[in-house]
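Asks: Below are the sequence and a predicted model for it; my questions follow.
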Amino acid sequence: MSELNQHWNQVFDNKQGEQLGWFEDDISQTVKFIEQMSLDNPSQIFIPGAGTSQLVDKLYNDGHQLLLNDLSDSALSQLQERLTQDHDRDNDAEYLVQDISQPLAVDANSIDAWIDRAVLHFLLDEHAIQGYFDNLKAAVKQGGYVLLAEFSKQGAKKCAGLDVHQYDLEEMQQRLGEDFQLIAAEAFEFINPFGDSRPYIYGLFIRQ
């Protein structure tokens, strides 16, 4: 078990819901961008750093096939238990406890939408960031979507006691490469459960 795995397990074991600084009771900002994706139902959706996000319930209820990744097995256990208890549909989501910067056991060109809210910015080492984008490029199919919602250049420099890498659209585009076209973007001020402002940058891309 890695130090980061232990860190995140401790976070999710000791805090729930609004005790988490990134908790979204209102998921409409992210949903607004998902609604701009032309997704069939069901679509294959990959969520890195799924944690215990309320967004998962929405996508699950919409009938999509979900592949839920997190470094914390505790977070995914909580999420799986919630989906099993709260929904009529058989819990056929897949759960992947893995460092998103390491090679993923995901079929190539199989993902219709890659939805990342507040995960990429935790990767600091260039090798780890490159590993993340290698996974993304291997998994997302042509015509598939990528939504990146990360701390902006005007955002906080730390989250959950960890340093973060702040982003702008130019860096997102540069790291994705010319195969991905920006189709929507927005600077967004998220007010966390403690009343603090957290400036984000949202970028929605399509793979051409």
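Replies: Right, received. Where do you want to start?
Asks: Only C-alpha atoms from now on, for both contacts and neighbour counts.
Replies: Will do.
Asks: For residue 159, give its distance to residue 192.
Replies: Distance of residue 159 to residue 192, given as CA to CA, to the nearest Å: 11 Å.
Asks: again, but for residue 181
Replies: For residue 181 relative to residue 192 (CA to CA), the value is 30 Å.
Asks: coming back round to it: what do residue 159 and residue 192 both touch?
Replies: Listed as contacting both residue 159 and residue 192 by CA atoms under 8 Å, 6 or more residues apart in numbering are residue 21.
Asks: The structure to be compared is supplied as follows:
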Amino acid sequence: MNRTEHWEHVYRTKAVDTVSWYQAEPTLSLAIIAEVAPSRNARIIDVGAGASRLTDALLSRGYEHLTVLDISAAALDVSRARLGDAAAPVTWLAADVLEVALAPSAYDVWHDRAVFHFLTDAADRARYVQQLRTALRAGGHAIVATFADDGPLRCSGLETCRYSDLSLAAEFGEAFDLVASHREEHTTPSGGVQAFTYVVLRMR
């Protein structure tokens, strides 16, 4: 399977509240977004959103300009169905973040809790950073979460890369300043614990 086929299969065959990355309430992501983008007019993109409830939570807090991007159309269908009429103001993009055309300086906040640690090829990581630099405005913030350096080596049958805060920030180069970092101990629906590293980066 290619990347698209893999994630389409996942979201068509598994209940979204049973996958290991499921969060009923994305508490840490919400707290960071509130800190870096207190204005409800902030333009926010959630990259690799899957069927995350982050969109629901941001809408309920009054954020008005949301874009949700995932490689799986099936995942986005789940979120749209869950939100019902509330989904209408959201921009939904079923696309690979490495390939999609994103408008320059379109976003104030780039959030990713799901994609970067699956990019095991250096060329893919470089392409991701290029996409981020294009789409984020100067002074905007990127919130990127990956498995921590003691986190899982694999997820959903795929190999992952693991990072400390400094090694993760280093992937993004001199165009970004490391503003903050966090460690999260995520409890999966099956009761396991996965360690995540979050970095908050500001584009110069």
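Replies: Perfect, thanks for sending it. Predicted model, so just to flag it, every value in this text is computed and none were measured.
Asks: Please work out the TM-score for the two chains.
Replies: Between these two chains, after superposing, the TM-score reads 0.93 (TM-score structural alignment, normalised by the length of the second structure); 203 aligned residues with a CA RMSD of 1.6 Å.
Asks: which residues touch the counterpart of residue 104 of the second structure in the first structure?
Replies: Using TM-score structural alignment, the partner of residue 104 of the second structure in the first structure is residue 108. Taking CA under 8 Å, 6+ apart, we find residue 108 of the first structure in contact with 138, 139, 140, 141.
Asks: what's near enough to touch the equivalent of the second one over in the second structure?
Replies: Think residue 139 of the first structure. Aligned against the second structure by TM-score structural alignment, residue 139 of the first structure finds its counterpart in residue 135. Contacts for residue 135 of the second structure were tallied using CA under 8 Å, 6+ apart; they are 102, 103, 104, 105, 106, 107.
Asks: gap between residue 135 of the second structure and residue 36 of the second structure?
Replies: Counting by CA to CA, the gap from residue 135 of the second structure to residue 36 of the second structure is 17 Å.
Asks: Just give the number of residues close to residue 158 of the first structure.
Replies: Residue 158 of the first structure is flanked by 14 other residues according to other CA atoms under 10 Å.
Asks: quick one: what's aligned to it in the second structure?
Replies: Here residue 158 of the first structure is matched to residue 154 in the second structure, going by TM-score structural alignment.
Asks: likewise residue 195 of the first structure?
Replies: Using TM-score structural alignment, residue 195 of the first structure sits opposite residue 191 in the second structure.
Asks: and its match, which of the three is it?
Replies: Judged by DSSP: H, G, I helix; E, B strand; the rest coil, the three-state class of residue 191 of the second structure is coil.
Asks: can you pull out the helices in the second structure?
Replies: 3-13, 27-36, 54-60, 73-83, 122-135, 165-170 (DSSP state H).
Asks: Can you check which of these gets nearest to residue 116 of the second structure?
Replies: Ranking the helices of the second structure by proximity to residue 116 of the second structure (CA to CA) places helix 122-135 first, at 7.3 Å.
Asks: That closest one: average distance to aligned residues in the first structure?
Replies: Compared with the first structure after the fit, helix 122-135 of the second structure shows a mean deviation of 0.8 Å (mean CA distance after the TM-score superposition for the first structure).
Asks: Distance check, the most centrally placed residue in the first structure against residue 41 of the first structure.
Replies: Centroid check for the first structure by CA atoms, centre = their mean gives residue 116 as the closest residue, at 2.5 Å. As judged by CA to CA, residue 116 of the first structure and residue 41 of the first structure stand 20 Å apart.
Asks: picking that back up, need the helices of the second structure in a markdown table (columns: distance to residue 202 of the second structure).
Replies: Listed next are the helices of the second structure as a markdown table, based on distance: least, CA to CA, whole Å:
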| stretch | distance to residue 202 of the second structure |
| --- | --- |
| helix 3-13 | 29 |
| helix 27-36 | 9 |
| helix 54-60 | 21 |
| helix 73-83 | 28 |
| helix 122-135 | 11 |
| helix 165-170 | 11 |
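Asks: Nearest to residue 67 of the second structure among these would be which one?
Replies: helix 54-60 (8.7 Å).
Asks: and the closest one, what other elements does it pack with?
Replies: In terms of contacts (3 or more CA pairs under 8 Å, 6 or more residues apart in numbering; DSSP states H and E), helix 54-60 of the second structure is packed against helix 27-36.
Asks: mean per-residue distance, the helix it packs on to the first structure?
Replies: When the first structure is superposed, helix 27-36 of the second structure averages 1.5 Å from its matched positions, counting by mean CA distance after the TM-score superposition for the first structure.
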